[in-house]
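Sequence and predicted structure, then a few things I'm wondering about:
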Amino acid sequence: MSSLYDAVGGDATFSRIAAGFYAQVKTDDILGPMYPEDDWEGAENRLKWFLAQYWGGPATFNEKRGAPMLRRRHHEFPVDRAAAIRWLELMKVSLDSIDEETIPAGYRHQIWDHMERVAAMLINREDPGTPPSLAH
């Protein structure tokens, strides 16, 4: 049984997703400032490795970075609801730039569902103007 990674074109497709995403992030007013100016290539590679590994490709992310631990790795960044929504907006543009022949609808839905779960999981700040929680 082949993996989703293999079914959608492997490394080439996940490279396109990551490159398309980061091409937008560089000038984005919410996400752009979260990235060090001297590590765009590294950030793009890490995203590509993570997505490829998650969908059945090589374990490059684990080999180079260790276990993903996404919440811990992103804790220092102010990810509020607006940032998560923007991440999804830019990721959707990147994913939609890849034709349906390369990523058929069923696989596209699986990838998108995962991206929505990841974006929600990474929220670590309240939105500005949100009343403080009453639970202490």
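Yes, it's here. Just so it is clear, the structure is predicted and the values come from calculations on it, not from any experiment. Residues are numbered from 1 along each chain as shown.

all contacts plus neighbour counts: C-alpha atoms, from now on.
Noted.

Now residue 22. Nearest residue, chain neighbours left out?
residue 44 (6.4 Å; CA to CA, 6 or more residues apart in numbering).

ok, that neighbour touching residue 19?
Yes: counting by CA atoms under 8 Å, residue 44 does reach residue 19; the two are 6.4 Å apart.

what helices or strands is the helix or strand hosting residue 53 leaning on?
Here residue 53, judged by DSSP states H and E, is contained in helix 40-54. Applying 3 or more CA pairs under 8 Å, 6 or more residues apart in numbering; DSSP states H and E, we find helix 40-54 packed against helix 11-25, helix 60-65.

Presented hereafter is structure B, for comparison with structure A:
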Amino acid sequence: MQIQDKPPYDTPFEWMGGEPRVQALVDRFYDLMDLEPAYADLRAAHGPELDQARQRLFWFLCGWLGGPQHYTDRFGHPRLRMRHMPFSIGIRERDQWVACMDQAMGETEVDPALRARLKQSFFQTADFMRNKGI
């Protein structure tokens, strides 16, 4: 029996580099959403102002990655699907979200092994948020 490789850190949060690196990822994600025409549908779904979304995603990701529970300390359980129901999320929005986050992970130099794991988890979570067929 072969022992499975253990990641180099106890949590993805530690592996990523803590709060400064999570903040850099979130900032790049929203900057790309604003800059790249390929993410136009995703950007349109966020309304004119991104500051609140940036802050909430940072708080959420810290906890989701195994770090401080900033989001739940402020708002309780994330209830992601319920909180996203007011927004029209289909395959196009899901795919743009995942592509934008993957590009942000690449540009902020998230470790390739961690990036691959997170991309899969981000896809599953984004797919769960879908509330329209296309």
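Alright, I've got the coordinates. Because the structure is predicted, anything quoted here is derived from the model rather than measured.

Just give the TM-score of the two.
Superposed pair, TM-score by TM-score structural alignment, normalised by the length of structure 2: 0.83. Supporting alignment: 123 aligned residues with a CA RMSD of 1.6 Å.

ok so, going back, go through the helices and strands packed on helix 40-54 of structure 1 and pick out the most buried.
Burial among the helices and strands packed on helix 40-54 of structure 1, expressed as mean neighbours by mean count of other CA atoms under 10 Å, is greatest for helix 11-25, which shows a mean of 19.

Mean distance of it to its aligned residues in structure 2, please.
The superposed helix 11-25 of structure 1 is, by mean CA distance after the TM-score superposition for structure 1, a mean 1.0 Å from where its aligned residues fall in structure 2.

burial measure for residue 82 of structure 1, as a count.
Using other CA atoms under 10 Å, residue 82 of structure 1 has 15 neighbouring residues.

repeat for the one 10 residues further on
Applying the criterion other CA under 10 Å, we find 16 residues in the vicinity of residue 92 of structure 1.

go on, the one 3 residues further on?
By other CA under 10 Å, 22 other residues sit near residue 95 of structure 1.

show me the contacts for the closest residue in space to residue 126 of structure 2 that isn't next to it in sequence.
Computed as CA to CA, 6+ apart, the closest residue to residue 126 of structure 2 that is not its neighbour in sequence is residue 94, at 5.5 Å. Contacts for residue 94 of structure 2 were tallied using CA atoms under 8 Å, 6 or more residues apart in numbering; they are 123, 126, 127, 129, 130.

which of the residues you listed does structure 1 keep?
When you map the contacts of residue 94 of structure 2 onto structure 1 and apply both residues aligned by TM-score structural alignment, their matches' CA atoms under 8 Å, the shared contacts are 126, 127, 129, 130.
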